[in-house]
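Q: no sequence on this one, just coordinates:
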């Protein structure tokens, strides 16, 4: 999928939120400036969470509670694993962050988490983002186990219908 602007990336994130549910793990990969945080902002908007979604680089993780008044139902945990490095037990490392939302009860997005956090859930969605020279983004969604294949297909069909 090709998205022309950062706003298009946020809009796609909002649509992606429509197929997400508690317990979902998304591993966002791509070079610096590819649009991982813009995608997370869109997902947060689609999940109707409280607070501004910004890069958690320096705090490592942020928990965004659902905005119940706006119809939000599930928290979003946004993690930036860039500074975590390679660890023997990523689950323990994430648990050490002392987040007040569990992976099972929230939608968890992990930037820079490839190779470190995939075992946090039985199934996960890998979101590969690349930024082209013209500032457009190419996004590939790769489901690993579970029903991700069906959900990605439903999202692709809904996106194609929008034009």
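A: Looks like it arrived, so ask away. Note that the structure is predicted; figures quoted are calculated from it, not measured.

Q: contacts and neighbour counts: CA atoms only from here.
A: Fine.

Q: what packs against the helix or strand hosting residue 152?
A: Secondary structure assignment for residue 152, by DSSP states H and E: helix 148-162. When contacts are defined as 3 or more CA pairs under 8 Å, 6 or more residues apart in numbering; DSSP states H and E, helix 148-162 packs onto helix 6-17, strand 137-144.

Q: structure B:
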């Protein structure tokens, strides 16, 4: 990740558009080989966030939830890294104690791209995808706090941290 984006922080994003805009800033700072892990409950905004990353990375293709396809490659429009969007839960299974070969599992999908030449964004990837890189960016989505304050709120609180 380029040094133009802070390696940790917390922000409150009021709308889906705010989430996409924030993620676009991060996407512009991502580099080949980066791994981003998205963690949060259903409906927290992980796919919306990935749509913003895709915009910032300037990749092609409509970003949708990877739940039914497990993984999707979005090719760069500018010669930058491709974006590999993965549903880690579906790819690696639901047993958190099972031994998982993340690299082997991704490779078995025959994604037609080199993992080192791409940015990997994994929804539900905590505890699984970290073995793909020495460092990774963990992004946590909190929708509960805003909804407790105002049941009509669309806000989400994002926290991110570069892990080693």
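A: Yes, it's here. Quantities reported herein were computed from a predicted structural model and do not represent experimental measurements.

Q: So for residue 54 of structure 1, which of the helices and strands packed on helix 148-162 of structure 1 sits nearest?
A: helix 6-17 (12.5 Å; CA to CA).

Q: Give the next helix or strand downstream of that closest one.
A: With DSSP H and E, the next secondary element past helix 6-17 of structure 1 is strand 25-29.

Q: how big is the angle separating that following strand from strand 137-144?
A: 140 degrees (axes from the mean of the first three to the mean of the last three CA atoms, to 10 degrees).

Q: What are the contacting residues of the helix or strand that comes right after strand 25-29 of structure 1?
A: Sequence order places helix 36-47 as the next helix or strand after strand 25-29 of structure 1, per DSSP H and E. By CA atoms under 8 Å, 6 or more residues apart in numbering, the residues outside helix 36-47 of structure 1 that reach it are 6-7, 9-18, 28-30, 52-55, 64, 66, 72-74, 76, 78, 109, 111, 129.

Q: okay, and helix 36-47 of structure 1 goes to which residues in structure 2?
A: Matched against structure 2 by TM-score structural alignment, helix 36-47 of structure 1 falls on residues 46-57.

Q: Show me the residue sitting in the middle of structure 1 in space.
A: residue 109 (3.6 Å; CA atoms, centre = their mean).

Q: which ones are touching that residue?
A: 25, 26, 27, 28, 40, 76, 77, 78, 79.

Q: how far away is the counterpart of it in structure 2 from residue 156 of structure 2?
A: Aligned by TM-score structural alignment, residue 109 of structure 1 pairs with residue 121 of structure 2. Distance, residue 121 of structure 2 to residue 156 of structure 2, using CA to CA, to the nearest Å: 19 Å.

Q: Ok, residue 93 of structure 2 next?
A: Residue 93 of structure 2 is 27 Å from residue 156 of structure 2, by CA to CA.

Q: winner for burial among the helices and strands packed on helix 148-162 of structure 1?
A: Mean neighbour count (mean count of other CA atoms under 10 Å) peaks for helix 6-17 among those, with a mean of 21.

Q: check the fit of that one onto structure 2 and give the mean distance.
A: When structure 2 is superposed, helix 6-17 of structure 1 averages 0.6 Å from its matched positions, counting by mean CA distance after the TM-score superposition for structure 1.

Q: Having no further points to raise, I will conclude here.
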